[in-house]
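K.L.:
Build me a model:
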Amino acid sequence: MRVLPAIDLMNGDIVRLTQGDFSRKSRYSVSPVEAVQRWKEVGFSMVHIVSLDGAKDGTSLYQDIFPAIVREGVDIQFGGGIRSVEQIGRYFELGVRRVIVGTHAVSSDSFWGEAVERFGSDRLVLALDIKDGFVATNGWAVTSDQTFGQAIERIGIDLVKHVLVTDIRRDGGLSGIDVGFYRDLLEAYPGLNMIPAGGVTGAEDLERLEEIGVREVVVGKALYERPEIIDVIRRNNYLG
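P.N.:
The predicted model follows:
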């Protein structure tokens, strides 16, 4: 299993939201490039970057920062506000390794299939953020009437390889992972690379996720506010 350190961007700053609430955010005084440099020094092989502005309303897609970030030599997984196949292609041109799509994949009947046809499923990550059992979109501001299963079946499970699953209730709260939630999804969809996000607090969460078969996990606030977790990640070889 490998850990992907999270960098969430809002108004140009690195922030972490609590339970997806834009009014409850922690701001960190480090630039995106400096953060990537820090995670590279630790030894992480991939960094997870999200534009919260983009996820919410499709603005601030931060294309200008990627030349400097990609030069650091770490693989980047980016999402937030991607609304077209052309935008996906642009991020690949900038050197991004994997692109995340959530809102538009859920709301459009054809978008995901078109993206997979053009780029292949290996470099695309479907984001399904779950709130009270249903998929939330538009930066978690809108809750749809689709469950995880309904959304992925409609999109086409054969077209999906990676799924980023955020448990919104746990995100940014340092409250611990709901392992049962992810275990149920892995048992129902064993062929997917299920990437949990939201709630990791320390060694126990990471070890329990590894035990149930998780191959990648996004960790955010714990890395910024509980730096001792880095020792756990190194000791257990979660750097990737």
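
K.L.:
Please make it C-alpha for all contacts and neighbour counts, starting now.
P.N.:
Will do.

K.L.:
so where do the helices sit in the protein?
P.N.:
Applying DSSP state H to the chain gives helices spanning 32-42, 52-57, 66-70, 85-93, 103-107, 111-119, 148-155, 179-188, 203-211, 221-225, 229-235.

K.L.:
quick one more, to check against the first:
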Amino acid sequence: TGAKWKNRRRIITPAFHDKELLNNFVDIYNEQSAVLVQRLASLKSEKEVNLYPYIASCALDIICEAAMGLNIGAQHDRNSQYVDAVLKLTDILLKRQRMPWLWPDLIFKILPQGRAHDRYLKIVHQFTKKVIDDRAQAFHADEIRQKRSAFLDLLLKQMHDEQLTLVDIQEEVDTFMFEGHDTTAAAINFTCFMIASHPEVQKKLHDEVDRVFGNDHDRSSTTE
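P.N.:
Predicted structure coming up:
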């Protein structure tokens, strides 16, 4: 409902103004992007390559660590059941959006796509529920201070003040994760395609990176 959305937005908005949390996010971007670069460097350059699976895995690693404080290792094929469920669930949802005859739940639920949707959704919910339960226990035991803060920690801090339940928190984490990884991956993939289609622009970007980083290719990016 509108009232529910408005209340959740009020609770969540401060997370995107928390400097420490945002700096943690930048560290995650750097670490996971380095893994992506290593994976792309191992590809054969003389062949056409579909970058989307590589970018999507990187985006999923970033968004899950930023949202839940957990490195799921999608780029290293760890937690493969969860990663596979997320990717297949995303594919089903995108196809359903493009097929109006699948919009009615009554029809969708009896079709193979609908049954697969429910099966993958159950896997995702079980995984995030376990992560949230474990993080909540660590939070109450004051074990989070030694760990990198995540979006989930902000919600746990406000759990009592804002009368949030663990189910409420799971809804927000799932939304943050789903909405974040696919849209970001699609945008980056299209950007890479456009850059590759315009070599003169690619050269300008390469020159700018060289001016900023010089020969220090391992230097991390910052928020500046």
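
K.L.:
Superposing both, give me the TM-score.
P.N.:
Between these two chains, after superposing, the TM-score reads 0.26 (TM-score structural alignment, normalised by the length of structure 2); 100 aligned residues with a Cα RMSD of 5.9 Å.

K.L.:
related to what we said a few turns ago, just put the helices of structure 1 in TSV and tack on distance to residue 23 of structure 1 and mean neighbour count.
P.N.:
Shown next, in TSV, are these (distance: least, Cα to Cα, whole Å; neighbours: other Cα atoms under 10 Å):
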stretch	distance to residue 23 of structure 1	mean neighbour count
helix 32-42	21	17
helix 52-57	12	21
helix 66-70	27	16
helix 85-93	28	15
helix 103-107	21	21
helix 111-119	31	16
helix 148-155	26	16
helix 179-188	26	14
helix 203-211	27	17
helix 221-225	16	18
helix 229-235	27	16
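
K.L.:
got CSV for these, with distance to residue 5 of structure 1 too?
P.N.:
Shown next, in CSV, are these (distance: least, Cα to Cα, whole Å):
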stretch, distance to residue 5 of structure 1
helix 32-42, 7
helix 52-57, 16
helix 66-70, 14
helix 85-93, 19
helix 103-107, 22
helix 111-119, 25
helix 148-155, 24
helix 179-188, 19
helix 203-211, 13
helix 221-225, 7
helix 229-235, 10
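
K.L.:
between these, which gets nearest to residue 126 of structure 1?
P.N.:
helix 103-107 (7.4 Å; Cα to Cα).

K.L.:
Packing partners of the closest one?
P.N.:
helix 111-119, helix 148-155 (3 or more Cα pairs under 8 Å, 6 or more residues apart in numbering; DSSP states H and E).

K.L.:
Distance to residue 162 of structure 1 added to those, as a markdown table?
P.N.:
Output for these, formatted as a markdown table (distance: least, Cα to Cα, whole Å):
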| stretch | distance to residue 162 of structure 1 |
| --- | --- |
| helix 111-119 | 12 |
| helix 148-155 | 11 |
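
K.L.:
what about those, which gets the closest to residue 28 of structure 1?
P.N.:
Of these, nearest to residue 28 of structure 1 by Cα to Cα is helix 148-155, at 32.0 Å.

K.L.:
what's the angle between that closest one and helix 111-119?
P.N.:
60 degrees (axes from the mean of the first three to the mean of the last three Cα atoms, to 10 degrees).

K.L.:
what does helix 148-155 of structure 1 contact?
P.N.:
105, 106, 109, 112, 113, 128, 130, 133, 134, 135 (Cα atoms under 8 Å, 6 or more residues apart in numbering).
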